[in-house]
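1. Just a sequence and a predicted model for now, questions to come.
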Amino acid sequence: MSYSITLPPGRYAMLLRKSREDEEAEAEGQYETLRYHEGQLNRLADSFGIRIAEEDIYRELQSGEILAECHNVLRLVEKVSAGYYVGVLVVSGERLTRGDPVDRGTILSSFTYSRTLIITPQRIYDPTIEQDMFMLEIELLMGRQELGRINYRFANGKVNKSTEGQYLAARAPFGWDKIVVDRRKTIRPNSDAPLVVSWYEELAAGRTTCGRIADDLNARGVPSPTGGLWTALTIAQIIRNPVNKGYVRWGLQKTVTEFTSDFQKVKRRYRADDEDVVLEKGLHEGIVSEELWAAAVANITHETRKRRSYEQRDPLAGLLVCAGCGRAMHRVTCGEGIPERYTHPSVNRRECWQTGATVADVMALLSESLQAVCADMAVADDEGEDERKATLKRADLMEADAAEAQAGIERLFRLVEKGFIEDEDFYARKVRLDERIKEDRKQAAMLRGEAEGMLDTEQRMTYLRQAIAEVEDYEGRAREVNEVLKRLLDRIEYRKEKGGQPHIEVWLR
């Protein structure tokens, strides 16, 4: 479509964004969406005589529904809110967002308050014209409804294809390669398949465990599917995969969108109920029989349940980590008459050369470290309250400055509406005030965080004294000691070079 109007001078941006329909079309071998749309919008820009720099082209490869997940769209919205652009070119209004009312409101407000034009091949939306914004809101709402229909069709299509026996996961499991036969997705065994079969045979016969298989693979230098070291969990996941007995599974995990306590949207994944999971005979042939698969899975399930039946024995579980590699240290039994030790899991001994120490030595060091922290707190307590008040006062000043800058923006809007200042002057002043507000709020939040860390010193010292008493009497009370320490500590870093003495450093919450 050609326009007979002239756009105002200034800087323009272009938004290129995929949708679910585009992904489906590309999967069928049709045109590459972003390149096609870029050509379309470049022709539109040429018709207006405007040039868009490469750094002002925002290519969003995600088709996500949440604005926070679409990083390039989010960058554009931040620039628009700051009055950086005169207008934004986009294929259609609904390409701005098909998100929920919160995201729609965020995007519409950024264009409305900055007076940024939305330019499409069909229409130009001027945020200063109420009818234009009303039409845009309707288009975004219709786009949201269409997204719901697309999501339903997309999910239903996946279920139907899985029911037919197609393999739809993004990656092939270990021992398999993805292929397409008669336009249907499936898998076939590769050179690693005999290795997987041997694991089933050994596990079913009770001659090995997942941990021993992982240790053997690491000793032989065989890379894991992710390129790192093998673990017992990785082996167990491969063994439990029904693909190996000739089945396909779909929908094992569900994704839901939730609000956090600070009203941020996040996606959570959880295991679906068994009745919601598709488990069907696949188009491929299995590499093991159903009987062999069931016997191996039963053995590793029995092994896992047996381990979980033990009482907690490690008072530092979830706290003690190696300072060299960041991995957890575990309490292990070395044999009759030999003191128990803290050491790395076997999978990590080839990556980190920190050595272990006896449980008694580590607990004695922890007691000494906690006593030192408690003594330091007692010395600093007298000066801490004055420092906390001063920090809070600085935070109040930063927030007051941010409020003053916000009031300045509101005055700017009134001035430009009455024609007392030009648009260019308005944008320049608003950008400076926005940066000032952002920096003030950042500093205020940081200062309040520092002040909060100075609170309740006496209470923290009480917890410390309680923790010291628990650490000195840890035998047979691992769970109780662990609970007390986790209320107080974030982590305990352990270090011991070969031939040296062990050292630990505690990090308070």
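-> Looks like it came in fine. Numbering: from 1, shown residues only.

2. Every contact and neighbour count from this point should use C-alpha atoms.
-> Noted.

3. what about Glu280, helix or strand, and which?
-> Using DSSP states H and E, Glu280 maps to strand 278-281.

4. Check which helices and strands that strand is in contact with.
-> Packing partners of strand 278-281 (3 or more C-alpha pairs under 8 Å, 6 or more residues apart in numbering; DSSP states H and E): helix 130-163, strand 247-250.

5. Need the ones you listed in a markdown table (columns: distance to Val197 and mean neighbour count).
-> Listed next are these as a markdown table, based on distance: least, C-alpha to C-alpha, whole Å; neighbours: other C-alpha atoms under 10 Å:
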| stretch | distance to Val197 | mean neighbour count |
| --- | --- | --- |
| helix 130-163 | 24 | 15 |
| strand 247-250 | 16 | 22 |
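
6. Of all these, which one is nearest Tyr3?
-> helix 130-163 (16.2 Å; C-alpha to C-alpha).

7. Structure two is appended below for comparative analysis:
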Amino acid sequence: MIEGLHKNSQLAVYVRKSRKDEDDSENTLTKHKQQLSEFLEKEGFQNTQWFEEVSSADSINKRPIFVGLLSMIEAGAFEAVVVVAWDRLTRGSQIDSGRVAETLKDSDTLVLTPTKVYDLNNESDEMMSEFESVIARSEYRAIKRRLQNGKITAVKNGKHVNGRAPFPYKYDRNDKKIKIDNEKKKVYDLILNLYLEKHKGTREIAVTLNRKGYTPPSNKPNAIWRKCQVRNLLRSEFTLGYVQYRKTKRVGNQTLLRDPKEMITTKGEHTPVKTKEQHELILKRMAQQERISPRAKKGTHILSGLLVCGVCGGGLTFRKQKKNPKTAKTDDYYIYVRKCMNPINNGKDFCKANKTCKQEVVLDYVYKSMLRHKEEVLDKQKFEEQQEERESGQELINVQERIVEETKESIERLDDLYIDGHINKSKYEDRKSTLQGKIYEAMKEIERIEKDHDLINRVTKEDRLKKWESVDIEELFSDEMGVKEKNEILKLLIEKIEYKREGDNMEIEITYY
């Protein structure tokens, strides 16, 4: 028996299949489980809980089972963690290695392998674990390089290496090749026909496909066709017969296009489903149809990102129209609010609400509304009265928030009871489900109270006063300030502007922060 432990010690057993095990994916977990079972039997341990995972060691956050285990270790649920080797815990970044080591150290949890015991509160064991982490990271980088080099070689040979077969193809497991899926090909041909022959837009094509009940590429439950999917399929080079690698890269939470020099594009071994002429026509038409410039997407119009449809709640867009078609001036135009064309009914129809109108009509209403609202905000007495009403609602919210906190504490106590073996799994899951339902009901009640008492405003009284005292509404709506600057200031003060128009009847409702 290992020193400091006994046969009833609480042990967590963690097994993970990593990338380097891919060639032996069927047997890796079984081999590791057998190896650890023999070790536990030999040492006489009887109180164990197993955790199994198939995941890369690239990042802890991509390993949900291990994240859960780490939380339990942090809470002191186990006296030791059993693994085949130290690198089963982590061989990712130094930050991940440090996080694991500190958790084990602070909770005084041992790490057991069939060949060694690690006590991170022992200086020599800590040094050894750090050394093995460095070796593991080096090995992982080497594996990653081999995988990338393998993918590059495969792409150069015309093979697809980026996940599942793109629409409208399928993967033939017998021939191990990408082949055309005839049913999906019918849908793709319809898309080409609607776009190139019928001159339909991507949004209208998506609606048509949804009406006909065609399954979208994602295959997810309740998924619908969207215009971005149609657009991506139309301009895809894979359907032209090419394969690509290193087309995009991750920067933080964003996916960005790589420099063309970094991309690898070669002729694929799969059969194209469109001609080069069709592809060029698609790109040409898309370039002609680019209705909104990159500047417009970044707030070129004063109400960009603020104006929404009062019927469906979707965002509204704008269009420019020259005041005099014969003039050569590019800055002499009207700006109109477009009719709403957001998809509704699970993508089967367009909203088509709201008759178009000039932006200046909406701006005039916003200007007058902001003048009135600023006066109300700066009227201290009136603001205090409104604040008292909010505070009365806040008391009701506080009651529900206490219920949420107390119930969360109850769940934590329940977790402890289950970990300590005082209740079985069935009772644990039933009780936890009931408590989680109680939290859900309390959160829904908070949402209702906020709505009833106008408590959606999330800024403090002082912040609100400061914002409205600093804004000069006359200057904001003058020609002295740039459009982008106006848009940014309005977004600090206004959450949304709902626009609804039926015939000559127009309704505009502004929600302020």
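-> Everything's here; your move. From a predicted model like this one, the values you see are computed outputs, not experimental measurements.

8. equivalent range in structure 2 for the strand holding Glu280 of structure 1?
-> Aligned using TM-score structural alignment, strand 278-281 of structure 1 spans residues 264-267 in structure 2.

9. how far apart are that stretch and its match in structure 1?
-> Its matched residues in structure 1 lie on average 1.5 Å from stretch 264-267 of structure 2 after superposition (mean C-alpha distance after the TM-score superposition for structure 1).

10. Other residues contacting that stretch?
-> Identification of contacts with stretch 264-267 of structure 2 by C-alpha atoms under 8 Å, 6 or more residues apart in numbering yields Ile152, Val155, Lys156, Asn157, Gly158, Gly241, Tyr242, Val243, Gln244, Tyr245, Arg246, Lys247.

11. now stretch 112-130 of structure 1
-> 1-2, 41, 44, 80-83, 85-93, 111, 132-133, 136, 427.

12. Looking at structure 2, name the residue matched to Gly157 of structure 1.
-> Checking TM-score structural alignment: Gly157 of structure 1 goes with Gly150.

13. now Gly251 of structure 1
-> Gly251 of structure 1 maps onto Arg246 in structure 2, by TM-score structural alignment.

14. quick one: the next helix or strand after the strand holding Glu280 of structure 1 to chain centroid distance?
-> The helix or strand immediately downstream of strand 278-281 of structure 1 is helix 290-308, counting by DSSP H and E. Distance, stretch centre to chain centre, for helix 290-308 of structure 1: 32 Å (C-alpha atoms, centre = their mean, to the nearest Å).

15. Kindly report the same for stretch 396-411 of structure 1.
-> Distance, centroid of stretch 396-411 of structure 1 to centroid of chain: 33 Å (C-alpha atoms, centre = their mean).

16. contact partners of it?
-> Lys430, Leu433, Asp434, Arg436, Ile437, Lys438, Asp440, Arg441, Gln443, Ala444.

17. mind running it again at 7 Å?
-> Under the contact criterion C-alpha atoms under 7 Å, 6 or more residues apart in numbering, stretch 396-411 of structure 1 has outside partners Lys430, Leu433, Arg436, Ile437, Asp440, Arg441, Gln443, Ala444.

18. what helix or strand is the third one on?
-> Assigning secondary structure by DSSP H and E places Arg436 of structure 1 in helix 423-453.

19. That helix - contacts with which helices or strands?
-> helix 359-417 (3 or more C-alpha pairs under 7 Å, 6 or more residues apart in numbering; DSSP states H and E).

20. The same query, at a cut-off of 10 Å, please.
-> helix 71-81, helix 101-114, helix 359-417 (3 or more C-alpha pairs under 10 Å, 6 or more residues apart in numbering; DSSP states H and E).

21. CSV please, covering the ones you listed and showing distance to Val197 of structure 1.
-> Formatted as CSV, these follow (distance: least, C-alpha to C-alpha, whole Å):
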stretch, distance to Val197 of structure 1
helix 71-81, 43
helix 101-114, 50
helix 359-417, 40
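
22. what ranges do the helices span in the stretch 401-513 of structure 2?
-> With DSSP state H, counting those that start in this stretch as the criterion, the stretch 401-513 of structure 2 has helices at 425-452, 461-470, 473-476, 483-493.

23. Against structure 1, what's the mean shift for the second one, could you check?
-> This means helix 461-470 of structure 2. Compared with structure 1 after fitting, helix 461-470 of structure 2 deviates on average by 3.6 Å (mean C-alpha distance after the TM-score superposition for structure 1).

24. Can you tell me which helices and strands that helix packs against?
-> Packed next to helix 461-470 of structure 2, using 3+ C-alpha pairs under 10 Å, 6+ apart, are helix 359-378, helix 380-419, helix 483-493.

25. and the helices of the stretch 401-513 of structure 2 as TSV, adding distance to Asn354 of structure 2 and mean neighbour count?
-> TSV is the format used below for the helices of the stretch 401-513 of structure 2 (distance: least, C-alpha to C-alpha, whole Å; neighbours: other C-alpha under 10 Å):
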stretch	distance to Asn354 of structure 2	mean neighbour count
helix 425-452	26	15
helix 461-470	31	13
helix 473-476	27	13
helix 483-493	22	17
